[in-house]
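Peer 1: Fold the following for me, if possible:
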Amino acid sequence: MDKLTKEQRRKNMQANKSTGTKPELLLAKTLFSRGHRYRKNNRSVYGKPDLTFKKIKLAIFVDGEFWHGKDWELRKDDHKTNKEFWNNKIERNIQRDIVVNEELTKQGWTILKVWGKEIQKDLLNC
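Peer 2: Prediction:
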């Protein structure tokens, strides 16, 4: 049973962004200020990484802990409502991430995955 009405839930879900998240922007601005030039969400690269450096074939993904299943085996049962939907969705995201990593590796890309909270807590060590 959802505590929010359908309209409230719809507005909450619409507010979730796939690009331009705070951690992603924070990392991008820091890299730019240090003289690194990149492309954001480059569609010509498989998996559309958050930041790409084509010359050196570096793809950076900034992943949200919830959406990409950080510590998934421990947190699998944290959902209070609609457990089956969320478990399926997050497990599909994890599987898609694996496929994208394998394909980019085959193409010779170096992949960096950074959790959003790591950027917010300790940006310079990311």
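Peer 1: contacts and neighbour counts: CA atoms only from here.
Peer 2: OK.
Peer 1: now residue 36: how far from residue 106?
Peer 2: Applying C-alpha to C-alpha, to the nearest Å, the value for residue 36 to residue 106 is 25 Å.
Peer 1: meant to ask about residue 88
Peer 2: For residue 88, the distance to residue 106 equals 27 Å [C-alpha to C-alpha].
Peer 1: One more, please, to line up against the first structure:
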Amino acid sequence: MANDLFQTVPEARRRHMARVKGKDTKPEKIVRQTAHAIGLRFRLHRRDLPGTPDMVFPRLSTVVFVHGCFWHRHSGCRRCTTPKTRTEFWNAKFVTNVERDMRNSEQLVRMGWKVLVVWECETFDRDQLRVRLSNDLGSSQPRHDLDGNASPTTAILRSES
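Peer 2: Model (predicted):
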């Protein structure tokens, strides 16, 4: 029975894990906002592609996965820790996650997609994230900066109207 599996898990841990989201996470929203601010347009969570990428740029044949450093084992990151309790369970889970990530990326590449992974810790510095997305995906002239202010180009266009 499925309930037997979780009887040894403390209630506080169970409540905490139930709140972990699979999509529309804060890091994912930051990457979306940044991509949109530099003029990039995309689709979300295409279920017909392996791994259901967080963002899909069909025109660029590029998909983006926004990975949590903890869940997807960002090597060398301070957020990539292993819980002290039930270590065997967690290590097995992490190995499964990483293997699935690799399998999905390989399938996407075979299908002709470029795969880009943005790590959770990369979303903390929005300027660096903007530079990375611009370099990896290209961009058109941004219409607004990340704070929502009109860019100089947009301001000029508005004043001429």
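Peer 1: Provide the TM-score value for the superposition.
Peer 2: Once superposed, chain against chain, the TM-score is 0.86 (TM-score structural alignment, normalised by the length of structure 1); 121 aligned residues with a C-alpha RMSD of 2.2 Å.
Peer 1: Look at the spatially most central residue of structure 2 and give its secondary structure.
Peer 2: Taking C-alpha atoms, centre = their mean, the centroid of structure 2 lies closest to residue 66, which sits 1.1 Å from it. At residue 66 of structure 2 the chain is in strand, as set by DSSP: H, G, I helix; E, B strand; the rest coil.
Peer 1: OK, contacts around the equivalent of it over in structure 1?
Peer 2: Residue 66 of structure 2 maps onto residue 62 in structure 1, with residues paired by TM-score structural alignment. By C-alpha atoms under 8 Å, 6 or more residues apart in numbering, the contact set of residue 62 of structure 1 is 23-24, 50, 113-116.
Peer 1: in structure 2, which of those residues remain in contact?
Peer 2: With both residues aligned by TM-score structural alignment, their matches' C-alpha atoms under 8 Å, the contacts of those that structure 2 also has are 23-24, 50, 113-116.
Peer 1: from those residues, which ones fall inside helices?
Peer 2: Taking DSSP state H, the ones among these that sit in helices are 23-24, 116.
Peer 1: Trace residue 135 of structure 2 over to structure 1, please.
Peer 2: In structure 1, no residue is matched to residue 135 of structure 2 (TM-score structural alignment).
Peer 1: Report the contact partners of residue 135 of structure 2.
Peer 2: Residue 135 of structure 2 makes contact with no residue, according to C-alpha under 8 Å, 6+ apart.
Peer 1: Can you name the next helix or strand after the helix or strand hosting it?
Peer 2: Here residue 135 of structure 2, judged by DSSP states H and E, is contained in helix 126-137. Using DSSP H and E, the helix or strand that directly follows helix 126-137 of structure 2 along the chain is helix 152-160.
Peer 1: Mind naming the longest helix for structure 2?
Peer 2: In structure 2, taking DSSP H as the definition, the longest helix is helix 87-110.
Peer 1: What are the buried residues along it?
Peer 2: Using 16 or more other C-alpha atoms under 10 Å as the test for burial, helix 87-110 of structure 2 gives 94, 101, 104-106, 108.
Peer 1: Tell me the residues of structure 1 aligned with that helix.
Peer 2: Going by TM-score structural alignment: helix 87-110 of structure 2 matches residues 83-106.
Peer 1: where's the matching stretch relative to the chain centroid, distance-wise?
Peer 2: Its chain's average C-alpha position is 11 Å from that of stretch 83-106 of structure 1, according to C-alpha atoms, centre = their mean, to the nearest Å.
Peer 1: ditto for stretch 10-26 of structure 1
Peer 2: Worked out by C-alpha atoms, centre = their mean, stretch 10-26 of structure 1 lies 10 Å from the chain centre.
Peer 1: What lies in contact with that stretch?
Peer 2: 41, 50, 62, 116-117, 119-120.
Peer 1: gap between the two ends of that stretch?
Peer 2: 27 Å.
Peer 1: Good, wrapping up.
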